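Student: Here is a sequence together with a model predicted from it:
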Amino acid sequence: MYSMPRTRQDIKHERATSPIASVMPGTMEPPPPVAPSKRRRLDTQSTTQSITQSVAPSFVRSLAPSAESRPHKDDDGEPIFMEMKRGPDSFRSGRQGTPGSQTADTSFGQLQQSFAHPTFAGIGQKQKACNDTLGDLQTLGVSHVAALPELVLVGDQSSGKSSLMSGLARVNLPRSAGVCTRCPLHIRLISSKSDNWSCTVSLQRDYDFQPQPNRKPRTSDVTAANPFPPWVKMSHRNIETFKTIFDPSEIEGVLRWAQIAILNHTKNFELFIPDEGFIAKNNSLDVAASETEAQFSPNIVALEMKGPGLPDLSFYDLPGVFQSPEKEEDEYIVKVVKNLTREYIKRKKAIIMWALPMNVDLENSITLPIIREAKAADRTIGVMTKADQLPPQNIPNWLTKFRDEKKLIGHGFFATSRPPDQLLEDVAKWEELFFTHRADGSSPWPTEFDDFLDRCGVEVLLKYLSSKLGEAFAESLPSIKETVYRRLTVVQSELAALPELPVNVEHEVKRSLVQFLSQVKISMKDTRFSSEWNTLNSQFQACIFKIKPTCKVKDSELQTIDLSGGDSEATPTPSRRPRPSDSTMRNVATPSRRQRQDDPVTPTPTPIKREDFPPSSVSRASSIVSATESHSLGPFSRYASLGRLAMDIRDIRSRILRNKRPGMPRDLVPDEVRETLCLDAVKKWEEPLRTYVDKTEELLKRTINDALQESLGTLRRRLIFNECQEYLEEFIQSTVVDQTARLTDMFNNETYQLYMMNDDVFHRYKAEEMEQLKRVRGIIRLKALTLLDWGYTANRRLEDMSEEEKTKERKMLETQLPKIGKDPFDTEIEVAGFVRGYYMMAAARFVEGVTLNVNASLLRAFREEQLDMRFDEVFNIYSHSDPRQYARLMEEDEETAKKREQFKGETEKLERAMHSIIELEKVSGGTSFGYPNVTIVNSDSELEESLFV
């Protein structure tokens, strides 16, 4: 189709026209009627559901279909092309699209049809306000709450993105490779009535820098869970204003320094502010760029530009995708940049601007597979760059893309030409002339593309982008408002749940501490604590008596008797004569052992059992053994075998012979033998004593912490709670260390030398031990000489025997033992009885002393005033102190304070977002429906009160 050549006046008129004016209703006539056979019918049922199931209660969808709301089917026929008629205010004066032009979204002026509620019916006519509101929401960083429509510029490295971005922003932005390709940019353009131009550069940090020590990231570090190593996602966004400038010529340098600052995450960004920061003043850009902490960052450098004639638009520019880095060590950045591009492209509300240069084949694009993988082709706008470098042989290929015969992307293609050697003030005019026919009909732009001149030039692209972005935002606005409001109520509820500072801080601190100290005393005297500690004492006592040294009374290969505790065991050895089974030699109270027959010979006696005492004995031994029987060993169970096989009558004889001086009588035992055996026995108390102290400390800590929770539980988020815990831990640790030292002294006293003062108690214990040893030894001797039936057992507990059985056994031993003569090991048996008797006396003395000392020293410190005095020294409970100290104690702990600040920050962002949406409603002439009244806060300072009342 022939297009009339354009005049200079036409060009001037178009360039002076606001982008908004070009997309007002009526700029394009509706298409002619389509034959009934070609019409697509609307699903009335789905339309009805879209009304009744409105996303937001304040916005009811109209019957008019929104943009691209028709369901797509795989079997859809050929598209119906609309004939574009020339309107009085068309995009290009004297130019008209043809039926061959792309059909996707060509009616730029029908924006109002996409709004869902009458409240927003006028927003389509207020595109500037719409895009301004969207820019506000993007800057606030509320996309984590509600998905926002956004423009995202992507493409391969060296695809002409930088020139395109400069054209869209109408300002000179860095175009060379290097630092500009190492982090995303967010550019927001705001048209203002003022003649002044300004640009505020800020750093938007969503990720924290957490490198691994002493090594750079590797390709293997890049995973689905960790897409941007060494950067880790934070829970909230931090925004820092870098610098505001008023001269467009400064923007390139400021932008480069801002990106260097964002790549040095751990350093103060103010060091990199041009003409102000120390590093910026003393280093060149190239040097600073080569010394950054990170080679890449997913954090954003944001530019907000205000000035006359700027399009009301905001978009993201991502680093170009590439295949091979300059350095092998930067190979991981290839995957990271792809992940970043994928992250933005997969956002459902994102409109993708795909930059592809016309001087290379489209099939070589690295970005296209990422777009297809994210199923974002229908949301993509193809922007052909470097149209002035189009090789003639590639014209047919690009004509195919313009015609979109393969439906490659949803929004079709645009062509741009922005040579980097052109000045900013000249490049727009140059592009106009490039795509325009001269008076003689010639043009540097091939005539084959005449049918698509309505898709050529950055200015046309800007209008289309502004239209589509506003349309998408207006369509999403009801759900955005509801989502933001719901999140705001949740955050406000969380914020209200955090404790507030009490009115009278000093009184609250002192009252809480006095209550805690009182609760400690009550808990220490409580029956629950006393019962638990008494059980621990009994278990400790049972353990100490349990590990009394056992004695092997065997003196031949015929039989082994292991005398342990209160019981004896015999293990028969091979014999030519028949012998009873082992079951007759074991405790009758153990059925499982009675069932075993003819155990083979073993050099190790069978497990030990408790020793019994004559019921007539009135000594303390009976009560001690009874306690041992009645209490489990609990945490001391692992020490139950410490005393097993501690003595052997043959070993005792060897010790006596080694220590006896020449000429000494045979039955005279050197004192060293008795003392060594006694001290060896009591040295085994060290480990049980350590366990006893540890368990007492655990019980003490648990009781005190319960008192702390009960008294100060409501203040657990305050510093007073944490400091009380710290000082309690310190006090408990100090008192336990002192107590351990005292108990260690007691243990060292017992193991220093054999010592006794209460001879009566010792002789009573020794007599009981001798009685048992001689009884078992005598039975073994008689059975070995076949004077006693093999079925008779010596392991039977005396208290399990009837009086008749005891009398019978006693008479039997008195009758039979004289027949076999004196026991050759009677001296060794006496030594064993001496050691076991001394052990029992020392054990009773030790257990009594340990538990008494713990009660009178360690526990006393908490029952009386020692803890009170310590806390008074620290917190001045009973005296006056600086009020600032009490205020400090009632401050929140670090975690809660951080959470509170996060909630405050998010509340402020969401309140500002709601404020922007409500202001947009006002501009459109609507009112807010379905939500509480909102108090408008016209201030950029921190919002002290909630907007909702």
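Tutor: Okay, I see it.
Student: drop to CA atoms for contacts and neighbour counts, all remaining ones
Tutor: OK.
Student: how would you label Lys375: helix, strand or coil?
Tutor: coil (DSSP: H, G, I helix; E, B strand; the rest coil).
Student: take the one below as the second:
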Amino acid sequence: MAPKTVIKPEPHGDLQFDRGYATSSESTSEFTPTPVYPHLPVSSGETVLEDITMSGVNATDTDYAHGASSGGHVRHAISHTSDSTTTGTLQEPLAADEAMHALSQDSHLLIKKIQKLSTLGIDNTLSSLPKFVVVGDQSAGKSSIIEATCDIKLPRGPGTCTRCPFRITVTSSGSVNDDWTCIVSLQQKYSYVPGSRTSRYDNWSANQDIQLFQFGRIISDKSKLEDVLRRAQLAILNPGIDSQVFASPQFSIKGKESNQVEFSPNFITLEIRGFDLPELSFFDLPGVINVHKDANSQHLVEFVKELTREYLSDEKALILLAVAAEQDINNSTTFSLVMQCNALARCMGVLTKPDLLSNQQFETVREMLACEQFEIGGGWHLTKQLSQKELDSTVVITNKDARHREKSFFSQHPWSTELAKYQSRFGIINLQKTLSKELTEHIRRELPQISRRVQDRLEKVQKKLSEFAEKPQHASYRVMDEISTICQAVTRLIDGEDQSGQFSLEYRGLLKAARANFAAAAPQVVFVTPGYTKPSISIEEDDEDDEPIQTPKSRKGNAGQQMRTPQASIVTPTRPRKVPQSSKSTFKPSQTIFRLNEVNEALDQGSNSMLPGAINPKIRDAFIKKSVQGWNEITCHLMEGIETLMLSMLNSVIEQVLSSYSKTMLFTLMNKHVQKLAETLIADQKEKVAHLVKCEQHRPITYADIGPERELKREELRKKRLFERVNEYCETMEAKGAIKVPKFAERKSKMEEIGARIPPDEYTLALHALEIVPVYYNRAAASLIDTIAKLLEFGLRNALKTTMAETLRQELRVMDEDYCIQLLAEHPEREAERSRLLAEKDKLEIALDELKSLQKS
């Protein structure tokens, strides 16, 4: 121990210990003999205070008020007595009943009620509740004190130090026949979020609601508690793993060598109940450390200190400080933290390991007992626990045996001689009595203020709730009615039964436009003789029956190109928000252009016959497949238009039906789910339409009799080619200066006559090969547009009508009245605020009922 040092506690708030025990005559000169703490046991002497038991809520604030007077020093009752005179004696272990049951039944209720209040999650109102917090440096004997006080075994051994707070509640069962039981639970106030800086602990985020759940089964065998606590601490230190994994007997603790975190602000709760137990409730914090063995983990030193500061700074917390008697208290990190947090007046000290004291250290301890050194509000106690050798022994030493040994130790010199006047502060049993009384009195003093805080907050919450509009009645039915109205409106529009009929008109317009696009994309043959250049002679074209021939130069972008490929013509579809009018559409489908020389080359390259004029059927199929390659862009354009039209119609219906709910969640979610359903159905139809197009592009197939159509097309192609050749012949002759050249108007009527004078056409075979292409194209295009219309009618329009109502009922949870109330609320944020206030109101009413039940008891 250090040389004599006097440290006097400054009172912090109105909570502090007021000691009424006697001190030696040498320590009386600087204190005023004012009795302020009548309920603690005292020594005999001239100003001995009577040992008064608890007197209910009346013995509260006035007793403690003296402790804050006269410059703020904790006041003492001074007794002039010899060292050999005392009325406070070391408690006999066999008389433990008096210590264990010193509190009345209502004291038990006080502790249990406070514990229940702490689990309600109303931290904004009751951010601090009366409690005892046990702190100390690592290896100060803190765990031994808790074990002896609660008659339990905590995990011991290398690497098993306390790494999270423990909240321990000890309750007497009142009957010797009752079994000892312990319920272990995990309380999660924080979530582990690496990198988070939202709370006072790095990497931890505070939860909005405290989560409490039982860990494993109820324990009735004391010998199993140590193993369960090891497992519970592993669960706390591994927040990313389901806690029940560690509770399972199949889980091996030995196999768990590392944890996700080394310390945690979440805590383990122990609810211990049994005969011969005191009425206690306290928090046990991890031992404070100054340095970590791992150089990369030094931040954990500050983590534990910050955790300790949080509890020490709680003005409603009484502190039990464990210090090894042989330690220089000037070097106690925890004692330094107690001073930093202005908690000396709320602190009670326990000196451990008194058997290791030297003579000089003994003198320091005597002065601490006499409040001459390291003065704290609750004074100093001493306990003698089992040595490490006794703990490691194979001989089982019960708590009762340990108390006998402790009694024997303090019955010896100098404890029973020089320090006999302090024997009421020696031993675990006396410590239990003091802790129980102090906590109970502390709770009683705080009850009026706690009740006021709860009542005040409840009134504020009720006032805020009164500002909200009344909840809609039968919200579920109202939501179902709106769903029905929307579905009926959509059905009328799809079936064309609405008054305007605009939707049906636009829908049919899209299909007709697609049919027109297929026609516009029909394959075209360039009848001009390859290599022919028209002379620069003006030709009057006034024959209304003439069909203008579109040359490659007359089509923008086609000059000099080979036959169009689908890759070169596909246009990426886009979906405008408004449906474009078909008459104003700028979409132009691509065409396949057949040039006679290219067709001849393809026929020559693909011919596998030795006979002249033979046409390979595969070449004809290739020409047909080439002509339908542009159908992808036509059908994509159609489906994009259908999607835009459908979504626009649905959005319009919702806006009209739910116009009065435009600011509600119902409007937003109704729109969302309807649009999602429509988009899903449309996506399915897009896939099916794309599949149909692929089938057409795979191979031309038809079982229809197209012979007559082929004959007509063959003759049509022959005449167009002949007319072109006649024109070329006449233009050439005219350019050479021939006089009797038929004018353009005469050429058609004399086409056959003039054609007889022209050499045979080298492209006749090409025309024969192409005759089937437009015939098949027209048949397939007409069939495809009809099939698409049928697909959309059944797979989209009918599916939307038949599935929308049930989909909306499920998505909008029409059977959940509370959820429907939120849907109908005008402002979702305010409704969420109302829900939070209602939940808080329920908790506050529970808390108030609990507090009122205490006042009646």
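Tutor: In hand now; what should we look at? Quick caveat: nothing in here was measured; it's all calculated off a predicted structure.
Student: Which helix or which strand is home to Lys694 of structure 2?
Tutor: Using DSSP states H and E, Lys694 of structure 2 maps to helix 665-698.
Student: what packs against that helix?
Tutor: With contacts defined as 3 or more C-alpha pairs under 8 Å, 6 or more residues apart in numbering; DSSP states H and E, helix 665-698 of structure 2 has these neighbours: helix 617-627, helix 631-657, helix 772-792, helix 799-811, helix 817-824.
Student: looking at these, which is closest to Thr149 of structure 2?
Tutor: Proximity to Thr149 of structure 2, assessed across those by C-alpha to C-alpha, is greatest for helix 817-824 (48.9 Å).
Student: Give me the contacts around the closest one.
Tutor: Defining contact as C-alpha atoms under 8 Å, 6 or more residues apart in numbering, one finds that helix 817-824 of structure 2 is touched by 471-472, 474-476, 479, 661, 664-666, 812-814, 828, 831-832.
Student: Break down the stretch 301-450 of structure 1 into its helices, ranges please.
Tutor: Here the stretch 301-450 of structure 1 has its helices, by DSSP state H, counting those that start in this stretch, at 331-345, 367-373, 395-403, 424-435.
Student: My guess is Ala678 of structure 2 contacts Asn798. True?
Tutor: No: here Ala678 of structure 2 lies out of contact with Asn798, judged by C-alpha atoms under 8 Å, at a distance of 11.4 Å.
Student: Looking at those two, which has the bigger crowd around it?
Tutor: Looking at Ala678 of structure 2 and Asn798 with other C-alpha atoms under 10 Å, you find the greater number of neighbours at Ala678, namely 20 against 15.
Student: which stretches of the stretch 101-250 of structure 1 form helices?
Tutor: Listed in chain order, the helices found in the stretch 101-250 of structure 1 under DSSP H, counting those that start in this stretch are 127-140, 161-169.
Student: packing partners for the shortest one?
Tutor: Secondary-structure packing of helix 161-169 of structure 1 (3+ C-alpha pairs under 8 Å, 6+ apart): strand 150-155, helix 458-497.
Student: How far off centre is the longest one?
Tutor: In terms of C-alpha atoms, centre = their mean, to the nearest Å, the centre of helix 458-497 of structure 1 is set 29 Å apart from its chain centre.
Student: Return the distance of Ile111 of structure 2 relative to Leu848 of structure 2.
Tutor: 16 Å (C-alpha to C-alpha, to the nearest Å).
Student: The two: which is more packed in?
Tutor: Summary of the neighbour comparison: Ile111 of structure 2 and Leu848, criterion other C-alpha under 10 Å, with Ile111 having more neighbours (24 against 20).
Student: show me the contacts for the closest residue to that one other than its chain neighbours.
Tutor: Leaving out its chain neighbours, the residue that sits closest to Ile111 of structure 2 by C-alpha to C-alpha, 6 or more residues apart in numbering is Ser281, at 6.8 Å. By C-alpha under 8 Å, 6+ apart, the contact list for Ser281 of structure 2 reads 111, 131-132, 167-170, 439.
Student: next one: Gly141 of structure 2
Tutor: In this structure, Gly141 of structure 2 makes contact with 322-324, 352-353, judged by C-alpha under 8 Å, 6+ apart.
Student: Please apply the same query to Asn651 of structure 2.
Tutor: Asn651 of structure 2 touches 671, 675, counting by C-alpha under 8 Å, 6+ apart.
Student: measure it to Met639 of structure 2 for me?
Tutor: 18 Å.
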